[in-house]
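Novice: Just the structure for this:
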Amino acid sequence: MLLTTKFLRPASDSRAVQRERLSALLTPGQPKRLNLVIAPAGFGKTTLASQWCARTTGSIAWLSLDEHDNEPRRFWQYVASAFEHAGLTGLDACHQNLANSTDNSLENAITALINALANDDTPWVLVLDDFQFIFANEIQRQFAYFIDYLPAGVTITLVSRTEPALPLARWRVRGWLQEVHPALLAFSENESREFFHNTMGLAISEAQIQAIFQRTEGWVAAMQLTALSGHKTGSPRDQPAPTSQQPTLSLNQQHISDYVLTEVLDKQPPETVSFLLDTACCTRLCASLCDSIRHADDSQEKLEHLLAKNLFLIPLDNHNEWFRYHDLFRDALLQKFAASDALRAQQLRERAITWLLHHGQIQEAIAQIVQKEDWPWLAEVLATHGNKLIHGGFHLPVLDWLNALPEHQITGNAQLQMLRVWGLFFANRLVQLEPLLSHVESLLQPGSETLNHDTESAPGLKSEISLIRSYLARSRSTDKNASDLTRQVLAEIDHTRIPLKSVTYYGLGLDDYGSGNLTGAEKSLKAAVHYGQIERKPSTVLSSGGLLAWIQYNRGDMDLALQTCTEVRQWVDGHYADPTQPRLISCWLSAALTEIHRECNQLQDAAAHLEPLLEHVNKGAEPGQYVIIQHVRGHLAFSEGHYQQAIEFLEDADTVARKRREHIVFEPPASSALLARCYLAIGETARARQILEAEDTRAVTNPLNREQNSISYARLLVAEGNPEPALALVTALIPDTEDNEHIRHKVEALLVCGDALALQNRTEQSQERIARALSLAADSGFMRLLTEESPRLQRLLRANAFLSSGGYWQQSVAEMLANQDDNDSTNSTPTGSEPGAEAMTLAEPLSQREREVLELINAGHANKDIAVHMGVAPATVKAHIRNLYGKLGVGRRTEALARARELGILSL
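Specialist: Below you'll find the predicted structure:
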């Protein structure tokens, strides 16, 4: 006798989350014959199938299987009876064959069932729930025969915790199979929100929903157990509708652990349970790691078995090498193991940590050491691996781990204190370094306990102290002291055990770059890249290679600069490509690539290289990096003709560079020069002069920055109609650019020289200077800088015979200049002027941004609100207001509004 209740489909809850995206996958259609819904316990497989059936028209048969149905005759009796219970007729032959069969072949009975479905000639759906109970080889073979010969219009849906041993690959190729796997079944964030609010009637906060969703990874059962723990009494249906109150709700780990025990572990064979518990200490698993901690050699087979059984094992790659358990499942395993055999659990964890350390998985090992609070072991590992981690870009985690150590573990340890110094240095917390350095020096004094215990490390630590002091000297602009300290370290470095050559040569590169000695800087930075690769210090390789490319770009070796970036990036990605860690980003490298592609007129590529740097700006980059990023960002906006945006970015860079100078170990690019050019481009010559004559602008020490400011000042003089002093300025500058191989500046100086000569009607000399500039630009690959010059100079460029020589570079530049001319002629409004009544009465018209600020002042907004509204820094708003007051000739808000209304800029 058969249980007819097994033919009853579970009732569908109207308040349950409706999963249209998955129901659509299960919809019958040709040539599909089989839906396969596979996931671990608690992923909502049965609920999905029930919801889908409730929304599906046609004849539907349902069969809930159990462990007793793994016998061929009984299985097919239930399948045939499920169809019959749903209304299929003509099954007498099938039942007769099932009753009379003396073996397990049952082909005649199955054939009779297929014939009955074909004779019925209507669409049929059969759902077989809990198909994981059916694993007998004979049934699997028979079921494959059944699927192979199904008539058109019949769709079978298997709901299972494990993948059945059926010819799925063959059916995939034929298009017969639709698979719904755990990743699809997991709730999305929107579905999680609907589940808590509508299904469970809980008005929890958005933050709680996101936290639970991330922790459960969309595991429906874990969410339901958590929601049930939030109800004090009664069922979810008894709860009131959501209100404005937002109760506190958190994961109930005990309920989830109990569920894992009863629904998963209790139903697994002992050897599977043993493997799960033994390997639960691993946050990530591979066969080698599992073999090592278990003292076995069958772990790969075990892992593949778990994967096939869908036991909450998640692959981390495409070739089944690395895996992880679902976090909540792993937590439940750890809890059970700690309760049943705490000593073995501890031993296995220590074996796992040891394996991780020996296989270079240092961060993962340290995380486990911190979790078990083994502070002596943590101190030992940090002393051994801390330097490598810091120079690999992980200075912030190292600082966190050092802070986790008890104070007595670190106070008297010079090596750990020096790690803290390096961590703070790379975190740009320079003001905290001097007291720490003094403390480390005291620990290294003759007779101190630290020196007595570790005399070998003392020379290396002293060299590290000198190196840090050299960088601090650079931040204070005492370059001579910085260079002397750096060269002292270089002289002593071969006598130490600590690999410092890469960082030392990087310091020397910064010194030479700061002094304008680009040839010396290149040599030092190449050495820094070389030793950084030997010492396995990716952050130093990236920073040194990025600055090297930046210098090569400025020297006019753009192909070489691009090659440097590519080689450095490939080396870092080849040696540090851990997918679990964020990609190491170098400000110098990405900035150099942005500039190279911008200059080559590949603006989309330039923006793509800039994009990852903007995340650092939004999260709070170190001051030096912040200035470089905003400078490059402003230059790209300038090249695109977005002058107001460029002004905002460059003013922001200039402000940070001035206010945070003591936190920057090099003199950043001169934003003042480019900022003045932006104001020249919009016709605000007075503002450009104000910038270039500012005390801070004149106080720059880097020759590159001085040259940039001088060239911009010469452009200003030409724009004001004073070619004679402009010509004198750039004529005196050109020999310096030649001596120092500052090719980009030489090109710009020659262009401005040609512009000034043209203004004096010295046409032949003007064209000669411009031809020299074009020849240099062609050799170096500079293109975009030519289109950034004044409209008059661009006309001179278009008229120069050099561009008609027919080469690829010449054709490209000529086309770019022609396009620029078309854009200029389309806009009949003179550069820098704004249409409106104020253009007739103001010496300088208001810019678009200044008009926007004026409107917001008129609406009653404070400066900080204006900054938020416009998406700029408060300092930028103040600059706009200052300019606005100057143009209107007022000194306060009320006067500005009154004057603007008088001029008709604002309505009364």
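Novice: rest of the way, CA atoms for contacts and neighbours
Specialist: Fine.
Novice: who's sitting farthest from the centroid in this protein?
Specialist: Distance from the centre of the chain peaks at residue 100, with 66.2 Å (CA atoms, centre = their mean).
Novice: any idea how far residue 791 lies from residue 756?
Specialist: Remark: distance between residue 791 and residue 756 (CA to CA, to the nearest Å) = 14 Å.
Novice: Repeat that for residue 425.
Specialist: 47 Å.
Novice: Compare these two and say which is more crowded by neighbours.
Specialist: Per other CA atoms under 10 Å, whichever of residue 425 and residue 756 has more neighbours is residue 756, with 28 against 19.
Novice: For the more buried one, which non-adjacent residue is closest in space?
Specialist: residue 723 (4.7 Å; CA to CA, 6 or more residues apart in numbering).
Novice: show me what contacts the one you found?
Specialist: Shown in contact with residue 723 (CA atoms under 8 Å, 6 or more residues apart in numbering): 717, 756-757, 759-760.
Novice: ranking those by neighbours, who comes first?
Specialist: Result: residue 756 is most packed of those (other CA under 10 Å), 28 neighbours.
Novice: I'd guessed it sits against residue 724; true?
Specialist: Yes. If you go by CA atoms under 8 Å, residue 756 and residue 724 touch, sitting 7.3 Å apart.
Novice: Quick one: the helices in the stretch 751-900 of the chain, in order.
Specialist: 763-780, 784-787, 791-799, 808-826, 848-858, 863-870, 874-888, 893-902 (DSSP state H, counting those that start in this stretch).
Novice: To check against the first, give me the structure of this:
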Amino acid sequence: MPQRRPDSPSAATGAPSRVMAPRNKTRVVARERVVSQLIEARRKRCIVLQGPAGCGKTTTLLAWREALLPLGFDLAWLTLAPEDDDLASFIDGLVASLAQVDPAICREAAILGGRGVDDEAVERTVIALVRAIASRSTDLALVVDDLDHVTNPRSHRAFQWLIDYAPSNLHIVLVSRGSFPVSLGRLRDRDLVLELNMRDLRFTFAESAQYLRAQIGEVSEQDAREMHELTDGWVAGLQLFSMHLKRRRTTDVVAPLASMQLHDASAFGDYFERAVLSRLSATEIELLVRTSVCARLCSSLCVALVGDEQPPEDVLALLARLEADNLFIAQVERVGNETWYRLNPLFRETLLDRMRTRSEALQHAVHHAAWCWFRDHGLPEEAVRHALQAGEAAAAAELVLSVARDLQLSGDLRKLVSLIHLLPHAEIEARIDLRLWRLQLELYARDFEACAESMARLEASIPAEDIQARYRLLLLRAAVDVQRDDADSATAILPAILAAPVDATSQSIGARSNLLSWLYMRRGEYEEARAAQRDTPRPLHAGSPLMGTSAGVLNGRCLVGFSYALEGQFLQVERISREVLAEADERGSSTAEAACFAAALLGEALYEFNDITGARRLLEDRVDVLERVSIPDSVLRVHTALSAAHWAEGHRLDAFAYLERLEEYATRHGLPRLLAHSLAAQVRQHVHCGQFEDAEADLARLDTIAARLRPTRPNAWHDVHALAERSHVDWCLAHEDFEGAALRLPNLISHCSERGWQHHIVQLRMQSALVDRRRARLEAAREAALTGLRLANRLGLVRSVLDVDAGIVAFAEQVVHGMESQTHGTDTGADPVLAFYVDRLRTAQESAVALASTTNGASLQRDATPNGAETLSERETKVVSLLAQALPNKKIARTLGISPETVKWHLKNIYGKLGVSSRDEAVARVRDLGIDP
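Specialist: Take a look at the predicted model:
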């Protein structure tokens, strides 16, 4: 979520104020008794304050907040409102409240949050938040006030995840008038919950007397006790008494109030009518009634709501008097020249009851004034809500259209989703542009079925003469092809993509360039892919380069880097990806797609250059986000690089886990090419482990995919065919069928040459050399090896060579130093360039071996006492027991009836508690601890 400047118009609105602790200018009772309890409980996982309105919950927490800050605690605050019953609004508020403490907490969550509100997206967002909080060195308290406004079961589920996954340095404070369906039983059993209800929050007699004396001066002990007993220590009731007594200064008013149950909300509302509104003039009441339609208010907004009926100075004077007399209006914040207020919720409800009795025309007029004010102050969400209540749905739809592009470019997709969901279906259907935006949001959410339906209906609805809209639909159709990894479908519409309208928008031209780059790369036309970026003017928005989104400049630079990666030119890949990643990270969530794409490319480059640990750390921190926001090609590169990195470190279970995760991703989204990459890598790892039955089963699936794709998707078939043939070569080598491997390799090398996959050619040349050596064709082996090594040296490859075979470096040394040729009396001496390159390979191999030895030996050297087992929860013990059976995440999830995301979160906690860093180490540790699967 992008962070607004404090002085921006948007910062002065209800959205920021709900994520700031309210100001407390009128607290006159210290509440040491309750605050002390809260301070003692500050390190508990959860604190619950539950009681009716006006019992001092918020005021007490403000005092606690003041006491916490000197203790090194950070505190985030979220005040919920009825509109937060919408899941998207609730999650946005949660993210925004934490961003007030540290924007870094929410960087990953904000990126995830822009991609929908399905359960998986929400759980990923929550996990991203708690991971970021766990990485902090300080404690963080999160206050969620007015939780009773949230009744949506999906919001409750999200909040349950936050509680269940909360790290030890996150302390959640729940404030509500009534009970809420969140389970705290597990935390109660561990004494990690403090619960305070009305009995705890009510004033003692001493506190009541202190409060009354502070409000009205001298009061007899008898009168103070009577008022305390009448109100049962209810703070709001005492406040009502004190207000009344300040005006009458007599005690005979107590008798009429004696029969009132002032701790009841309805009586509270009744008293507003008699004790507050009866003291105001008709014009003052009218102002308050009209302002009640808004959750937050300021003077200029109030002036707009009353129009010409009241002078602005009278509005300002009334607000000042209401605040000074503590008439249930609280100052929230001051931004620039505006002071922002919030009405007491029950007082506001009393006013709203009056508003509902007004004529429909007046209600529409007030909402019209509100929507115009919010519109003019850059607050589209509030503006749309009021426009709809004013009966101006068409104006609301036009407003959404006017802000859609800015919200997209700022990365605030969830707000755009929320705005479109607010609009009536008929208003969306009546506007082609809104339907195009809805299609784009369906694409972001990867709802391909909805995309197909929307595209078909739009195709039939857009007039032939509306060239701009038809071209935008064409680009969205191609973007769907990118997300579905269907280059063949995109190729079919390539001529139409090339034929851009003369007056095409800058965004359309940027999207066109990036689509062309991707399509040319998938066809093996790398220079054309780079030319699509080089020869196209930079897309602009409002006069500035368009950086974020799939049409932006940064994504275009990533695609150039991607073209080099497919060729195997990783020196270029590293340079481009580092530059893009630095700029994207600096710009924030608006460039999330480019940041993920650049990280995927950089991780692959780091692995290629033998920075195994660096690649793993970079990618593991981003893999969850990347799966949600990036294109399938970068998801593929991240999972294969992570698998290879773990394999090089000796973590075989983790290596398989990432391939299984890639398989799950490919299956879920219907991406056969990605599935083939996963299967091919699993075949290679299975044969290395001697798991030939598993390898054979995966090889058969790979052949089936290749056969199915050949007639229908030739572009994808080229890739899958090469994977299948390489897997057959791996199978032949594992079974020492060197003749079988020799039969397949020449055609495979030719196939890869046609596609320009140079680093694959290096690997295949080296494999061919090893095969020829085993076939006693030594001169052919030498020539093949030299050809492969020269190409590898020119490209700067390291892991592409080392991963061919464990003995590849020794073989390369023999070839380069002429040992093989000496047996034939044709010693030509060592090529100094290749000799230097092979020495680098030797150093890299020794470094990788040392790394694997270090990581594998670490778990053996750990203390074998079963301290870790004592800290595992019951669920974590079940997860780790299944882990000991080498089950992948999805099978563990299926067994326990939880989501794969939850399994991943448990694994992270398990690793931390057991003091390990991988599945392999965890399994070894479990065995040491004697946990029985």
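Novice: just to revisit the earlier point, okay if I get the helices of the stretch 751-900 of the first structure as CSV plus mean neighbour count and distance to residue 516 of the first structure?
Specialist: Below are those laid out as CSV (neighbours: other CA atoms under 10 Å; distance: least, CA to CA, whole Å):
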stretch, mean neighbour count, distance to residue 516 of the first structure
helix 763-780, 19, 19
helix 784-787, 20, 21
helix 791-799, 17, 28
helix 808-826, 15, 29
helix 848-858, 18, 37
helix 863-870, 16, 37
helix 874-888, 18, 31
helix 893-902, 16, 45
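Novice: how about those helices in JSON lines, adding distance to residue 60 of the first structure?
Specialist: Below are the helices of the stretch 751-900 of the first structure laid out as JSON lines (distance: least, CA to CA, whole Å):
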{"stretch": "helix 763-780", "distance to residue 60 of the first structure": "74"}
{"stretch": "helix 784-787", "distance to residue 60 of the first structure": "68"}
{"stretch": "helix 791-799", "distance to residue 60 of the first structure": "77"}
{"stretch": "helix 808-826", "distance to residue 60 of the first structure": "67"}
{"stretch": "helix 848-858", "distance to residue 60 of the first structure": "65"}
{"stretch": "helix 863-870", "distance to residue 60 of the first structure": "58"}
{"stretch": "helix 874-888", "distance to residue 60 of the first structure": "66"}
{"stretch": "helix 893-902", "distance to residue 60 of the first structure": "75"}
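Novice: Out of those, which is closest to residue 702 of the first structure?
Specialist: Nearest of those to residue 702 of the first structure, taken as CA to CA: helix 784-787 at 21.5 Å.
Novice: name the helices or strands packed onto the closest one?
Specialist: helix 587-599, helix 808-826 (3 or more CA pairs under 8 Å, 6 or more residues apart in numbering; DSSP states H and E).
Novice: which SSE is the closest residue to residue 312 of the second structure other than its chain neighbours in?
Specialist: Counting by CA to CA, 6+ apart, residue 303 is the residue found nearest to residue 312 of the second structure once chain neighbours are left out, at 5.8 Å. For residue 303 of the second structure, the element it lies in under DSSP states H and E is helix 299-306.
Novice: what's in contact with that helix?
Specialist: When contacts are defined by CA under 8 Å, 6+ apart, helix 299-306 of the second structure is touched by residues 287, 290-291, 310-312, 315-316, 319, 338-340, 366, 369-370, 373.
Novice: Could you list which of those residues belong to strands?
Specialist: 338-340 (DSSP state E).
Novice: Out of the residues you listed, which end up buried?
Specialist: 339-340 (16 or more other CA atoms under 10 Å).
Novice: And the ones in strands among the contacts of helix 299-306 of the second structure, which is closest to residue 46 of the second structure?
Specialist: residue 340 (30.6 Å).
Novice: shouldn't the closest one be in contact with residue 320?
Specialist: No. Counting by CA under 8 Å, residue 320 is not a contact partner of residue 340 of the second structure; they are 11.5 Å apart.
Novice: how about the strands in the second structure?
Specialist: 46-50, 74-79, 140-145, 170-176, 193-196, 297-298, 329-335, 338-343, 540-541, 544-545.
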